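Trainee: no sequence for this one, just the structure:
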């Protein structure tokens, strides 16, 4: 197991057979450095875990026929990394999601604003007035074309690991109810919920991930799940998924290795 991180103090580096300090995913050096390590170490399966690395990763392995990239298909990643494009797709396929607009469309108060492209709840805020919206623009430096505005959905938050192989077969859906989060989910409880499972399978059927992805949603009091985020990668709650009995990396690595 070869691990890479931009933080030399990252705990995970101590559990690998070999580790490397990498440039940040948005650094222009990342592509070449990662490519060199993969070649040098004769890596079989490459697993990016950070949004800024994802689109570059398809380029990294483009000419490496013996390296499997443990990500969804490129088009799925492209759609889900741009939240505005994602919500237009969800609406087209009638997948339940919040009403979503670019810029300051005050649907009701309170409402949620967030960057069109972003991760880890960074700059996601609940606001209740035009004045707060204008302050948000100043503080983030984002133009209206890069800000999404959504009506706030009331209910219980879930993060879901969806395990899909490269042939589009859904191997597992693991819903976890979020108990405590600090940007990313820290504490969650695994739940069985057929409506959530069906919705995640429908997302795969419509958007064709054909690889692992993570869904974040609110389960309303009436039992309807409302999607507010889809991530084209393994969830940051993967340790909780494994603890629930589904080791999605092992499952998909084995599937990639033996299914051809």
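Mentor: Okay, I see it. Keep in mind the model is a prediction, meaning the values are calculated, not measured.

Trainee: Every contact and neighbour count from this point should use C-alpha atoms.
Mentor: Will do.

Trainee: Tell me where the stretch 1-150 of the chain has strands.
Mentor: 2-5, 18-21, 45-46, 68-69, 100-102, 111-115, 125-127, 147-151 (DSSP state E, counting those that start in this stretch).

Trainee: Pasting the second one now:
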């Protein structure tokens, strides 16, 4: 099958493409940067924020006779979940619009999961606190600040009480979150006709104690798998997901955030991609 992978220059895009090539598929890659990848024909397209992004992507899909489209860039997901079906009849590996929108926003994710009984870190918007004492009472120190819409370790900051002046300057494009100190996991999940889950433990983080994984290993952690599946169902998400989960000091896992796409470490969870391909008749 001829499959288009977006964000081919990123770790998720490269690794998805690598697995597809291993399985004998033709891969057409797209990226906003100039990328060279062995065995893959790559096109440069505008970023998701550009007005011509969708038109260019759809035109390329038709010109290349694509049979399946796999997005791997977080910024593209809300646009494609909302608009792709209006532009193209080529199937895309993406969840439904509202679920993708909610997962894209860390505050809405926390709120929805909490409302459905899925454990999350305690959280607040900056507008909901007016003193360091309130943070101490409601979140505890240290806490995290991070963008509501963002990915990886971008602007994820561990805050201590001395950082209150900086916290007080944040607006509600950010979320404040209880810092969870325990073991960090990245379950790779697929919810569909054929579902799959592989729990990966992050054994090293690129930013030290927060952010993306530099190294992972497969582990048997049934409670982490259970909460990952519960989170996906509570969000009404289908398709592939990369979920961030950590353990509290009492060893209980909590869900930090959900990426409604393949994760960067998909090569360690090949069954998840295989389940997707089987569901799409590939």
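Mentor: That came in fine, so what should we check first? The structure presented is a predicted model; accordingly, all values stated were derived computationally and were not measured.

Trainee: returning to what we had before: CSV for the strands of the stretch 1-150 of structure 1, including mean neighbour count and distance to residue 37 of structure 1?
Mentor: Below are the strands of the stretch 1-150 of structure 1 laid out as CSV (neighbours: other C-alpha atoms under 10 Å; distance: least, C-alpha to C-alpha, whole Å):
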stretch, mean neighbour count, distance to residue 37 of structure 1
strand 2-5, 17, 9
strand 18-21, 15, 8
strand 45-46, 17, 11
strand 68-69, 18, 15
strand 100-102, 19, 40
strand 111-115, 22, 33
strand 125-127, 17, 39
strand 147-151, 23, 37
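
Trainee: contacting residues around the equivalent of residue 234 of structure 2 over in structure 1?
Mentor: Under the alignment defined by TM-score structural alignment, residue 234 of structure 2 corresponds to residue 206 in structure 1. Residues in contact with residue 206 of structure 1 (C-alpha atoms under 8 Å, 6 or more residues apart in numbering) are residue 93.

Trainee: how about the strands of the stretch 1-150 of structure 1, which one is nearest residue 55 of structure 1?
Mentor: Taking C-alpha to C-alpha, strand 68-69 is the member of those nearest to residue 55 of structure 1, at 11.4 Å.

Trainee: in structure 2, what residues pair with the closest one?
Mentor: Counting by TM-score structural alignment, strand 68-69 of structure 1 corresponds to 91-92 in structure 2.

Trainee: For residue 162 of structure 1, find the nearest of the strands of the stretch 1-150 of structure 1.
Mentor: Per C-alpha to C-alpha, nearest to residue 162 of structure 1 of the strands of the stretch 1-150 of structure 1: strand 68-69, 16.7 Å.

Trainee: ok so residue 236 of structure 1 is a helix residue?
Mentor: No - counting by DSSP: H, G, I helix; E, B strand; the rest coil, residue 236 of structure 1 is located in no helix; its state is coil.

Trainee: residues touching it, list them.
Mentor: Per C-alpha under 8 Å, 6+ apart, neighbours of residue 236 of structure 1: 184, 185.

Trainee: any idea which element the match of residue 234 of structure 2 lies in?
Mentor: If you go by DSSP states H and E, residue 206 of structure 1 is part of helix 194-207.

Trainee: okay, the strands of the stretch 1-150 of structure 1 in JSON lines with distance to residue 186 of structure 1 next?
Mentor: Output for those, formatted as JSON lines (distance: least, C-alpha to C-alpha, whole Å):
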{"stretch": "strand 2-5", "distance to residue 186 of structure 1": "20"}
{"stretch": "strand 18-21", "distance to residue 186 of structure 1": "25"}
{"stretch": "strand 45-46", "distance to residue 186 of structure 1": "25"}
{"stretch": "strand 68-69", "distance to residue 186 of structure 1": "27"}
{"stretch": "strand 100-102", "distance to residue 186 of structure 1": "27"}
{"stretch": "strand 111-115", "distance to residue 186 of structure 1": "21"}
{"stretch": "strand 125-127", "distance to residue 186 of structure 1": "19"}
{"stretch": "strand 147-151", "distance to residue 186 of structure 1": "25"}
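
Trainee: If you count neighbours, what's buried in stretch 200-213 of structure 1?
Mentor: Neighbour-count burial for stretch 200-213 of structure 1, counted by 16 or more other C-alpha atoms under 10 Å, picks out 200, 201, 203, 204, 207, 208, 209, 210, 211, 212, 213.

Trainee: I'd like to know which of those residues is nearest to residue 135 of structure 1.
Mentor: residue 213 (33.6 Å).

Trainee: What residues does the residue nearest to residue 70 of structure 1 when sequence neighbours are not counted make contact with?
Mentor: In this structure, residue 70 of structure 1 finds its nearest non-sequential neighbour in residue 47, 5.2 Å apart by C-alpha to C-alpha, 6 or more residues apart in numbering. Residues in contact with residue 47 of structure 1 (C-alpha under 8 Å, 6+ apart) are 69, 70, 71.

Trainee: Now do the same contact list for the second one.
Mentor: The contact partners of residue 70 of structure 1, taken as C-alpha under 8 Å, 6+ apart, are 45, 46, 47, 48, 211, 212, 252, 253.

Trainee: How about the first one?
Mentor: Shown in contact with residue 69 of structure 1 (C-alpha under 8 Å, 6+ apart): 45, 46, 47, 57, 58, 61.

Trainee: Swap in 7 Å and give it another go.
Mentor: Contacts here follow C-alpha atoms under 7 Å, 6 or more residues apart in numbering; on that basis residue 69 of structure 1 touches 45, 46, 47.

Trainee: which residues touch the lengthiest strand in structure 1?
Mentor: In structure 1, taking DSSP state E as the definition, the longest strand is strand 170-182. Residues from elsewhere that reach strand 170-182 of structure 1 (C-alpha under 7 Å, 6+ apart): 157-164, 185-192, 197, 201, 241.

Trainee: Only the buried residues of it, if you could.
Mentor: 170, 172, 173, 174, 175, 176, 177, 178.

Trainee: quick one: the residue mapped onto residue 112 of structure 2 from structure 1 from residue 71 of structure 1, how far?
Mentor: Alignment note: residue 112 of structure 2 maps to residue 89 in structure 1; criterion TM-score structural alignment. Here residue 89 of structure 1 is placed at a distance of 20 Å from residue 71 of structure 1 (C-alpha to C-alpha, to the nearest Å).

Trainee: related to what we said a few turns ago, quick check, nearest of the contacts of residue 47 of structure 1 to residue 143 of structure 1?
Mentor: The closest of the contacts of residue 47 of structure 1, once distances to residue 143 of structure 1 are taken by C-alpha to C-alpha, is residue 71, at 30.5 Å.

Trainee: Format the buried residues of stretch 200-213 of structure 1 as CSV; extra columns: distance to residue 96 of structure 1.
Mentor: Compiled in CSV, the buried residues of stretch 200-213 of structure 1 are given as follows (distance: C-alpha to C-alpha, whole Å):
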residue, distance to residue 96 of structure 1
200, 11
201, 13
203, 10
204, 14
207, 14
208, 17
209, 18
210, 21
211, 22
212, 21
213, 18
